[in-house]
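>>> Next comes the sequence, and after it the predicted model I'd like to discuss.
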Amino acid sequence: MAGSPATRSRRRTQPSVGDERLFDRELEDLPPALRWREWMLRVEAVIFASAEPVDRETLARVVGKNCSIDLLIEDLREELRSRPYELVSVAGGWQHRSRSAYAPAIRASAAPTRGAAAALSEFEAMVLMAVGYFQPVTRGELSKIFGKEVSRDTIGALRGAGFLSSGPRSPTPGAPYTYVTTKYFLSAFGIETLRDLPDIEGLEDAGLLSRHVVVSVDDFDDHVVDDAEAVEDGD
């Protein structure tokens, strides 16, 4: 898994008005082929340097106003086809990821990896998976799913790692807090949106998760929050 926890301090450089005026986005003095090549290199450099997925708006700041970001990404992916890493779409942006075929070599090397996600216990991983499917969900509802208490420490660990954020208050008595996943959750697990999560029926068949404790089969689709709400940044 790759990405950077929401709790980690980030240094962001905000371009000044002067910088934007000096920076040549259009490159009109270059021939079309060289202009396109330079735009490709700029986009790749920005994605490579970023600790988190880079969205379209960010990339648009370094290329011409009529440049197609999608075509640039397509050309970059083709160029990286023979490399051990690739450009992937995750969490509403693009990010460099090592190809899965090289995971054994990376693990065997024991080399520290960039932006490695926090290691989760088996139970923490199961709780995180349940939140992914049932969000927004309360700690009490999670406890019912697992048949035992999901402690505040468990939720705190997942929040601290950047995977969870507070959602809307539940309409149930006491109005407890609910929990939702963050953009870092999508990035760490290499998925674009919550729609890319594995089919819950397959997890049920494998005995890994049951949705019937919290919601019925018919209500499940209505229970899943919109992607924009589900991936709001945590505290």
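Cool, got the structure. Numbers count the residues shown, from 1 in each chain.

>>> alpha carbons only for contacts and neighbour counts from here, please
Fine.

>>> Spatially central, which residue of the protein would that be?
Centroid-nearest residue in the chain: residue 187, 2.2 Å away (criterion: CA atoms, centre = their mean).

>>> As a check, name the ranges of all strands in this protein.
For the chain, the strands defined by DSSP state E cover 85-90, 93-98, 137-138, 164-169, 177-181.

>>> Including distance to residue 203 and mean neighbour count, could these go into a markdown table?
Below are the strands of the chain laid out as a markdown table (distance: least, CA to CA, whole Å; neighbours: other CA atoms under 10 Å):
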| stretch | distance to residue 203 | mean neighbour count |
| --- | --- | --- |
| strand 85-90 | 22 | 20 |
| strand 93-98 | 26 | 20 |
| strand 137-138 | 18 | 24 |
| strand 164-169 | 21 | 21 |
| strand 177-181 | 19 | 24 |
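
>>> And here is the other one:
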Amino acid sequence: MRDPDNIQEMKQILEAALLTSPQALALDDLLKLFAGRMERPTLRMLLDELKTDWQDRTLELVQVATGYRFQAKPEYSEYLARLNPERQPKYSRAVMETLAIIAYRQPVTRGDIEQIRGVAVNPNVIRQLQERDWIDVVGQREVPGRPSLYATTKHFLDDLNLRSLAELPPFEVFAQAEIPLE
């Protein structure tokens, strides 16, 4: 039986949970591991220590919008991509422009997007972003017709390794980026 009062044991418990979780774990989830016997500041200190412990290894502990997760360091992505040799599809320019407008101007309506882009938005573009769980309807604008308001999701932030929208790159860089579908 593990001794959850020992600092090293607590770090190992956190490490095991983070390494085996299929998604990022929020601070509240990580606190559950210790059944109310740990405070947030202690947990944050242990996570910082874990991050330091792993800095010379192939994985890194990162904080994203939904919590903390381990992921391979970027320098290994070329090699890991060989395990899944199919060419990953890329988003079209229309999809990237639409996503950029939503990310930087949210919440926005389809009409807002069309006004900014200067062309009609293909319904498949919105559907594709919703299926990817990068955008969602967050309400309706209080005007005739009550058009849907779109905003990005936490999943979007997680996929881009961001903690918040404030970490987004400049609009021009984002709009020209090639982000894989999978």
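Structure received. In this text the structure is predicted, and so the values were computed from the model without any measurement.

>>> quick revisit: of all the strands of structure 1, which lies closest to residue 25 of structure 1?
For residue 25 of structure 1, the closest of the strands of structure 1 is strand 93-98, at 20.1 Å, according to CA to CA.

>>> which residues touch the closest one?
2, 47-48, 52-56, 84-89, 192 (CA atoms under 8 Å, 6 or more residues apart in numbering).

>>> I'd like to know which of the strands of structure 1 lies nearest to residue 28 of structure 1.
strand 93-98 (26.5 Å).

>>> Please tell me which residues of structure 2 that closest one aligns onto.
Using TM-score structural alignment, the residues of structure 2 aligned to strand 93-98 of structure 1 are 67-72.

>>> Likewise for stretch 124-135 of structure 1?
Under TM-score structural alignment, the match for stretch 124-135 of structure 1 is residues 95-106.

>>> So which bits of that stretch are buried?
The neighbour-count check on stretch 95-106 of structure 2 (16 or more other CA atoms under 10 Å) flags 95-104, 106 as buried.

>>> and these, which of them are in helices?
95-104 (DSSP state H).

>>> what's the closest of the strands of structure 1 to residue 221 of structure 1?
Taking those one by one with CA to CA, strand 137-138 is closest: 14.0 Å.

>>> How about residues contacting that closest one?
So strand 137-138 of structure 1 is contacted by 131, 170, 176-180 (CA under 8 Å, 6+ apart).

>>> Identify the single longest helix in structure 1, thanks.
Per DSSP H, structure 1 has its longest helix at helix 32-49.

>>> Give me the packing partners of that helix, helices and strands only.
helix 69-79, strand 93-98 (3 or more CA pairs under 8 Å, 6 or more residues apart in numbering; DSSP states H and E).

>>> With distance to residue 199 of structure 1 as added columns, please give those in JSON lines.
Converted to JSON lines, the helices and strands packed on helix 32-49 of structure 1 look like this (distance: least, CA to CA, whole Å):
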{"stretch": "helix 69-79", "distance to residue 199 of structure 1": "28"}
{"stretch": "strand 93-98", "distance to residue 199 of structure 1": "23"}
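
>>> and residue 21 of structure 1, which of the ones you listed is closest to it?
Checking the helices and strands packed on helix 32-49 of structure 1 against residue 21 of structure 1 by CA to CA gives helix 69-79 as the closest, at 21.4 Å.

>>> Which part of structure 2 matches that closest one?
So helix 69-79 of structure 1 sits over residues 43-53 in structure 2, by TM-score structural alignment.

>>> and if you look at stretch 48-58 of structure 1?
Going by TM-score structural alignment: stretch 48-58 of structure 1 matches residues 19-29.

>>> Contacts for the longest helix of structure 1 next, please.
27-28, 53-54, 59, 62-63, 72-73, 75-76, 94-96.

>>> Which of those residues are buried? Put it as a PyMOL command.
Paste this into PyMOL to select the buried members of these, with burial taken from 16+ other CA under 10 Å:
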select buried, resi 27+53+54+59+62+63+72+73+76+94+95+96
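
>>> could you redo the contacts of helix 32-49 of structure 1 as JSON lines and give each row distance to residue 165 of structure 1?
Compiled in JSON lines, the contacts of helix 32-49 of structure 1 are given as follows (distance: CA to CA, whole Å):
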{"residue": "27", "distance to residue 165 of structure 1": "42"}
{"residue": "28", "distance to residue 165 of structure 1": "45"}
{"residue": "53", "distance to residue 165 of structure 1": "18"}
{"residue": "54", "distance to residue 165 of structure 1": "21"}
{"residue": "59", "distance to residue 165 of structure 1": "27"}
{"residue": "62", "distance to residue 165 of structure 1": "32"}
{"residue": "63", "distance to residue 165 of structure 1": "34"}
{"residue": "72", "distance to residue 165 of structure 1": "33"}
{"residue": "73", "distance to residue 165 of structure 1": "31"}
{"residue": "75", "distance to residue 165 of structure 1": "36"}
{"residue": "76", "distance to residue 165 of structure 1": "34"}
{"residue": "94", "distance to residue 165 of structure 1": "22"}
{"residue": "95", "distance to residue 165 of structure 1": "22"}
{"residue": "96", "distance to residue 165 of structure 1": "25"}
